[in-house]
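A.B. asks: this one's sequence-less:
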């Protein structure tokens, strides 16, 4: 057995420091006592006790007790561990395993790393001094001013001011909580980059994305991959730029805005939505879906706009230019449309044409009413015209200034015509046409059964007669303003995106002067 005094130890170290190789060796700057007992501790093992200080390159390391392995350039330490790296990074713990060859410090039990305004705590941390990064693998927490982030695994890179969190990531802020699989966080910019399924839960909404970033300093986000913002309404998109303070979301590709209150979905390849003001706009392949009990109405226009009303609950949805829509029992087209959630009406403007219940309906303005999500009534305002094909080349017709059509069980059962009422229809005896009936009066009511005229009641100056077909010239079989436009009817929901201009016929209105905002 051999022993060395503490003074002898420092003399040896001082001589060794003259050698360039010794710069890679761990230096002992201080200890209250040093023991060297080969039989008790093993060969080349030194035991340092009390106020122990090591120095290795740019790091100072302090502890209560240390076992130094001279030959392997390593030491194990316990009690009040404190590592200072470059005078800026401080690392604390209860146990330390340090390898001078690799520069890796393994710190265990109540570990705390402090760098600038970043505090990292865990029970298991490995710190690579050479590459200046720390790694924890059994849960860790980083506190960066008002942001607290935890995860099962994590890397901290002081030089880059960056932390990589992996597995069960939770980031807490006074305004929201982030739950993620993988998150990369910059401790200076406070930007969290999203790399995997991530939920951001706040008081008023929940945000989801699988890629992108969230700027925790400015409360703005770029959300990608299955991204959505769920508040009072659900906003989806391939890419969403979102500002929490203003409530503004700008969407690029795959926009979907779900209004569950009014059973409406707005789609487009570009648009925006403000969750505070409730304003919304969609364009580029814009589409409106109105969901009813059994069917959905699919509507396309160049631009869709949602405008909130003063009561804060209802809204107008405006469709601008080249509007076409499809529902199995109803199709149509016009230039512009307004949906009013207060009374669930759809109003169609400028050359509106509707095909429904075997009829073609047209007027200057068409207004459709629903009741309990079922079509209830249709108003035709100014130059109203209803046509149905009775036989090849023969058409039942009703014309007037204004009309109201009443619907029951998805069938027109009554039509009131107000002003300049005219009708042409072909009564039948079972399968055979008996002749043609042409009638006129100021006002008229038509009752229908199974889509056939059953009775006509004429009021004020009625005229009319029924004649065999061979006595009526072909031009008398059609009322003025007759246009059969079946070729322009959308046959499927895909057809609403195919727009064809109508034949040139005078509607008495200049499209260039038409403004939906002034109209409604």
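C.D. replies: Sure thing, it's come through. Note that the coordinates shown come from a computational prediction; the quantities given were computed from them, not determined experimentally.
A.B. asks: from here on, just use CA atoms for contacts and neighbour counts.
C.D. replies: Noted.
A.B. asks: now do the strands in the stretch 51-200 of the chain.
C.D. replies: With DSSP state E, counting those that start in this stretch, the ranges of strands along the stretch 51-200 of the chain come out as 59-69, 74-85, 89-99, 104-115, 118-128, 133-136, 140-144, 147-151, 153-157, 162-173, 176-186, 191-202.
A.B. asks: will you turn those strands into CSV that also has mean neighbour count and distance to residue 479?
C.D. replies: Supplementary listing: the strands of the stretch 51-200 of the chain in CSV, determined by neighbours: other Cα atoms under 10 Å; distance: least, Cα to Cα, whole Å:
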stretch, mean neighbour count, distance to residue 479
strand 59-69, 22, 99
strand 74-85, 20, 95
strand 89-99, 22, 91
strand 104-115, 20, 87
strand 118-128, 21, 83
strand 133-136, 21, 85
strand 140-144, 21, 79
strand 147-151, 21, 75
strand 153-157, 21, 80
strand 162-173, 21, 71
strand 176-186, 22, 66
strand 191-202, 20, 63
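A.B. asks: below is structure B, check it against A:
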């Protein structure tokens, strides 16, 4: 029998429609079918609307079709096909639908809604639209009370077009995001991008309100615009400052050109060794030129540094490149306005310029510091979670249910007037609205681009290739246009505490380093020391400038000292002054100027016998060295010149070492691995806390330690001295 405007009650639930009828199957199970303006009202307050209803009374299972709308607390579900179990309070749609909750709109092809826990699981072409972001994924869980989303596959989170920073994106394959607070926590294949900047880590924490992203373990940061990239165990990115702070064994890599004639260019020449006539004992002159001599750039094979490879594509293979690694306890880099950058006014000149500079140098520092391959895994995880949730809900429902109701508890009443459902919508207008939204959602899902698996690795690798491509790096002359706009920005880099640098032909240590991309200037401060081939370089402050990806000039300011070992560290060639200025060509020394109490101490070695014959000591106001193809072609000493030659028998411990001498080969980084796993050890006589305040007393202590730290070489020294004494006696006899 067909009933018109019937109202049915079953276990506290009220079902009504324009028309309907009840029937039983062969095993006496009762069913109710309703047509037109179907309304289901539950004791919990949940209301469901549809055009058609098929209800299984025994299973309390409802099948609703046609403009279905379910309202539960603050959530509204709309679809064209919904199955709903009134016992477990679980609803499912498989033909497309949407859920709106507290400002969040979620659409997907399939979904499972759990009324008791306010959880919803979404599958296939899932799109979330909130006030601030849009989410694209294939598998997701959402809680309408906490506004928390859970991701189980490749996911992209993008800001809406009206939001600031709409060129950013969050990618993950497993994690959570709260649409209310904007806080994300990812733990699988995670990547944060903002324009040309990329931040990747095994774990990623992001707070949208603060604009802060923090990555942990295997962290990589890349800026393709500035060709800057860094690695570390922990990285903190601040969006407002465009800054990155890396800790836990951090290091940055800079790709530079290597156009030198040899595979390992001598970036810093050894101490100049002018030839002196054998019989000349003492000579003073205002200028002195010497014959061309070869500069020894050979090393023992045991001391050779391993080649460092960088990731680069085939387009850059033809260019000779080298990589510079730099590490410290903390690496910090940020973007600043070009007008706020303070370039150094070193006023270096390749003709030497003034002999002495009394003005202080400005350091230039600032005032303060989802694919099909992953869907199967996600599907299994989702189904397991759903089964566990349903099982828990059913068990709770059975445990708390009342005694069984008799078979005839399905009441059929035909009132004179149909009961009006409170808050019932205008079904004609509402039906049209639901249809329009479902069509719009269908188009949205078709256009939605769900990310594929391993997209994070693909993007970060592409970014690294761009950053490491030397032919795409802008030269210094091009990077500083004549008219800078007020909004133009440049990058600065700060490294502090235990700074160590490694290049195949150059290594360095310091307490802190400051680098500005605007003028490509490195500032090494706090007991800096540089090694190149067999030379060791030290000063209170060291400046190095890169032009067109090549070494261009360097300034050693205050207490400048260069040391070169002779005969396996038996003796040391030494060059010192108040400052040393060096100019490079093809990464090799072109000119060298030593100013302010300049001194040069050189031991002459017989190439055949490998025996030291004499020692040359040169002093003056300035020493000038000219190199070409790694050969000395000009050597001059000017202003108050004092030059002496000592036969080896007259060389003593007092005159073989210049004041301020330091020899610390143990501090030299030997490889990329050594760079990260070992730090410079301060001398025992120096307090670590006062490491930056090195006075003359400390330097004298270091000199003493550096001389005494090689007891194993004493026997070799004695043997060499004995041979040289015999040779000196022979020379005296010949002279007589």
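C.D. replies: Cool, the structure landed. On a predicted model such as this, the values are computed, not experimentally measured, just so you know.
A.B. asks: TM-score for this pair?
C.D. replies: Once superposed, chain against chain, the TM-score is 0.82 (TM-score structural alignment, normalised by the length of the first structure); 467 aligned residues with a Cα RMSD of 2.7 Å.
A.B. asks: picking that back up, relative to residue 273 of the first structure, which of the strands of the stretch 51-200 of the first structure is closest?
C.D. replies: strand 191-202 (17.9 Å; Cα to Cα).
A.B. asks: if we can go back for a sec, in a markdown table: the strands of the stretch 51-200 of the first structure, plus distance to residue 300 of the first structure.
C.D. replies: Listed next are the strands of the stretch 51-200 of the first structure as a markdown table, based on distance: least, Cα to Cα, whole Å:
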| stretch | distance to residue 300 of the first structure |
| --- | --- |
| strand 59-69 | 68 |
| strand 74-85 | 64 |
| strand 89-99 | 60 |
| strand 104-115 | 56 |
| strand 118-128 | 52 |
| strand 133-136 | 54 |
| strand 140-144 | 48 |
| strand 147-151 | 45 |
| strand 153-157 | 48 |
| strand 162-173 | 41 |
| strand 176-186 | 37 |
| strand 191-202 | 32 |
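A.B. asks: which of those strands sits closest to residue 302 of the first structure?
C.D. replies: Checking these against residue 302 of the first structure by Cα to Cα gives strand 191-202 as the closest, at 33.2 Å.
A.B. asks: for the closest one, packing partners?
C.D. replies: strand 176-186, strand 206-215 (3 or more Cα pairs under 8 Å, 6 or more residues apart in numbering; DSSP states H and E).
A.B. asks: again, 10 Å this time
C.D. replies: On a contact count with 3 or more Cα pairs under 10 Å, 6 or more residues apart in numbering; DSSP states H and E, strand 191-202 of the first structure meets strand 162-173, strand 176-186, strand 206-215, strand 220-230.
A.B. asks: and the longest one, which stretch of the second structure?
C.D. replies: With the alignment judged by TM-score structural alignment, the segment of the second structure matched to strand 162-173 of the first structure spans residues 119-130.
A.B. asks: go on, stretch 187-200 of the first structure?
C.D. replies: Under TM-score structural alignment, the match for stretch 187-200 of the first structure is residues 144-157.
A.B. asks: same check on stretch 11-27 of the first structure?
C.D. replies: Going by TM-score structural alignment: stretch 11-27 of the first structure matches no residues.
A.B. asks: straight-line length of that stretch, end to end?
C.D. replies: 12 Å (Cα to Cα, to the nearest Å).
A.B. asks: around the aligned residue in the second structure for residue 259 of the first structure, how many other residues sit close by?
C.D. replies: Under the alignment (TM-score structural alignment), residue 259 of the first structure pairs with residue 223 of the second structure. Residue 223 of the second structure: 20 surrounding residues under other Cα atoms under 10 Å.
A.B. asks: one step back: quick one: which of the strands of the stretch 51-200 of the first structure is nearest residue 395 of the first structure?
C.D. replies: Ranking the strands of the stretch 51-200 of the first structure by proximity to residue 395 of the first structure (Cα to Cα) places strand 191-202 first, at 59.4 Å.
A.B. asks: what's the angle from the closest one to strand 176-186?
C.D. replies: Between strand 191-202 of the first structure and strand 176-186, the angle comes out at 170 degrees (axes from the mean of the first three to the mean of the last three Cα atoms, to 10 degrees).
A.B. asks: residue in the first structure paired with residue 462 of the second structure?
C.D. replies: That one, residue 462 of the second structure, aligns with nothing by TM-score structural alignment.
A.B. asks: doesn't residue 462 of the second structure belong to a strand?
C.D. replies: No. Counting by DSSP: H, G, I helix; E, B strand; the rest coil, residue 462 of the second structure is located in no strand; its state is helix.
A.B. asks: quick check: it vs residue 455 of the second structure, distance?
C.D. replies: Where residue 455 of the second structure is concerned, residue 462 of the second structure sits at a distance of 11 Å (Cα to Cα).
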